[in-house]
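Engineer: need a structure here:
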Amino acid sequence: MTESIQAAYRQILLDLGEDPDREGLKDTPGRAARAMQYLTRGYHQTLDEVLNGAVFSSDNDEMVIVRNIELYSLCEHHLLPFIGRAHVAYLPDGKVIGLSKVARIVDMYARRLQIQENLTRQIALAIQEVTGGRGVAVYINARHMCMMMRGVEKQNSEMSTSVMLGDFRSNHKTRDEFLQLIRTPSAY
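Structural biologist: This is a model prediction of the structure:
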């Protein structure tokens, strides 16, 4: 697959009027192909692989939050990056997952061609599936290069999306607690 992606990048350079054989571009098609495979590696991961068995029994029934998970994705409309932070919470119901697994789930879905709305929902549904929790909340705030580098060129624009499942959707106090906690400055 790398060879066909590499050939496509070479053709793009030619179509742009560049010489893909000049010194600065000679290895660019190969580097770009490897970079694209890395940036979209989420297509080759599964939830089971990402979890790697890190689901544990727990008596905890209080909110678990992982804040400020940086994410990097590619807009499926322009193949330009969007960069942001995800905040993920769940209400355990007998089991919890390893802390790093929350970030790995975010990465697995972010490392695909995406729109932020779908990314937010995919993360929430995956956390719900693996924890069986009473509720899941995901909030993402990101800056989209397709808004900043082209089109309307709005440098300070940000997009926020949220998905609330279970108790986070039905109980406004739980939802409000989550939103307050993710906005509270860190002690670090």
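
Engineer: Every contact and neighbour count from this point should use C-alpha atoms.
Structural biologist: Will do.

Engineer: Spatially nearest residue to the residue nearest the centre of the chain (excluding sequence neighbours)?
Structural biologist: Centroid-nearest residue in the chain, with C-alpha atoms, centre = their mean: residue 110, separated by 2.9 Å. Sequence neighbours aside, residue 73 is the residue nearest to residue 110 in space, at 4.9 Å (criterion: C-alpha to C-alpha, 6 or more residues apart in numbering).

Engineer: who's in contact with residue 30?
Structural biologist: 2, 3, 6 (C-alpha atoms under 8 Å, 6 or more residues apart in numbering).

Engineer: After the strand or helix carrying residue 105, which helix or strand is next?
Structural biologist: Assigned by DSSP states H and E, residue 105 belongs to helix 99-110. Using DSSP H and E, the next helix or strand after helix 99-110 towards the C-terminus is strand 113-114.

Engineer: who are the neighbours of that following strand, in terms of helices and strands?
Structural biologist: Packed against strand 113-114 by the contact rule (3 or more C-alpha pairs under 8 Å, 6 or more residues apart in numbering; DSSP states H and E) you find strand 64-75.

Engineer: next up, for comparison:
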Amino acid sequence: MEQHWAAIIEAIGEDLQRPGLVDTPKRAAKAFEFLTRGYEQSVEEVVNNALFPSDSSEMVIVQDVELYSLCEHHMLPFIGKCHVAYIPTGYVLGLSKVARIVDIFARRLQIQESLTTQIASTIMDVTGAEGVGVIIEAKHMCMMMRGVEKQNSVMKSSAMLGSFRDSQKTRDEFLQILQLRR
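Structural biologist: Down below sits the predicted model:
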């Protein structure tokens, strides 16, 4: 990967011998490996059996989980927050595991719509929940730094599964708690 970064830097007309760039290919390769570390992780490894018996059958919400991802179309960042809700059926997921599941998929080349669906499906599969709702709000550098250059645009995407899809009351409760309803 380091050699490829060197070729890219040279292709834009820069001098790799310039003091500020001497180690840049190595640093860029290391950074890119970190930014895409989701490919090296599995859900099983991250969840690590952190499902705990619970009598709760009320909505569990983890709000404002920050996320950083790379757009698969331009390889530019999109940055935002993810809200995850589920209704348990006998087991609850360790709190940090929700954030880790978000990170597994965010740290891959991605589009926001797929990311939202992947998180929701995984939470549903792992917990056996009655329903799952996921909403992501993000700013996309591919829209801000290039192209239309719109600095204040925010993309919102949602995935509603099980009771979050089937029951308007459940969906409304989730949205009301998040204060996303207008």
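
Engineer: related to what we said a few turns ago, residue range for the helix holding residue 105 of the first structure in the second structure?
Structural biologist: Using TM-score structural alignment, helix 99-110 of the first structure lines up with residues 95-106 of the second structure.

Engineer: mean offset of the matching stretch relative to the first structure (after superposition)
Structural biologist: For stretch 95-106 of the second structure, the mean deviation from the first structure after alignment is 0.4 Å (mean C-alpha distance after the TM-score superposition for the first structure).

Engineer: What of stretch 113-122 of the second structure?
Structural biologist: Mean for stretch 113-122 of the second structure is 0.2 Å (mean C-alpha distance after the TM-score superposition for the first structure).

Engineer: what comes up buried for that stretch?
Structural biologist: In terms of neighbour count (16 or more other C-alpha atoms under 10 Å), stretch 113-122 of the second structure has its buried residues at 115, 116, 117, 118, 119, 120, 121, 122.

Engineer: So which elements touch the helix ranked longest in the second structure?
Structural biologist: Counting by DSSP state H, the longest helix found in the second structure is helix 112-127. Secondary-structure packing of helix 112-127 of the second structure (3+ C-alpha pairs under 8 Å, 6+ apart): strand 77-87, strand 91-93, helix 95-106, strand 131-140, strand 155-162.

Engineer: circling back: now find how far off-centre the match of helix 99-110 of the first structure is within its chain.
Structural biologist: 8 Å (C-alpha atoms, centre = their mean, to the nearest Å).

Engineer: If you rank the contacts of residue 30 of the first structure by neighbours, which is first?
Structural biologist: residue 6 (20 neighbours; other C-alpha atoms under 10 Å).

Engineer: Other residues contacting stretch 52-59 of the first structure?
Structural biologist: Contacts for stretch 52-59 of the first structure (C-alpha under 8 Å, 6+ apart): 92, 93, 94, 95, 96, 97, 98, 101, 130, 131.

Engineer: coming back round to it: from the chain's centre, how far out does the longest helix of the second structure sit?
Structural biologist: On C-alpha atoms, centre = their mean, the centre of helix 112-127 of the second structure falls 10 Å from that of its chain.

Engineer: tell me the angle it makes with strand 60-71.
Structural biologist: Here helix 112-127 of the second structure runs at an angle of 140 degrees relative to strand 60-71 (axes from the mean of the first three to the mean of the last three C-alpha atoms, to 10 degrees).

Engineer: Per the alignment, residue 62 of the second structure pairs with which residue of the first structure?
Structural biologist: Match for residue 62 of the second structure (TM-score structural alignment): residue 66.

Engineer: neighbours around its match, how many?
Structural biologist: Neighbour tally, residue 66 of the first structure, other C-alpha under 10 Å: 16.
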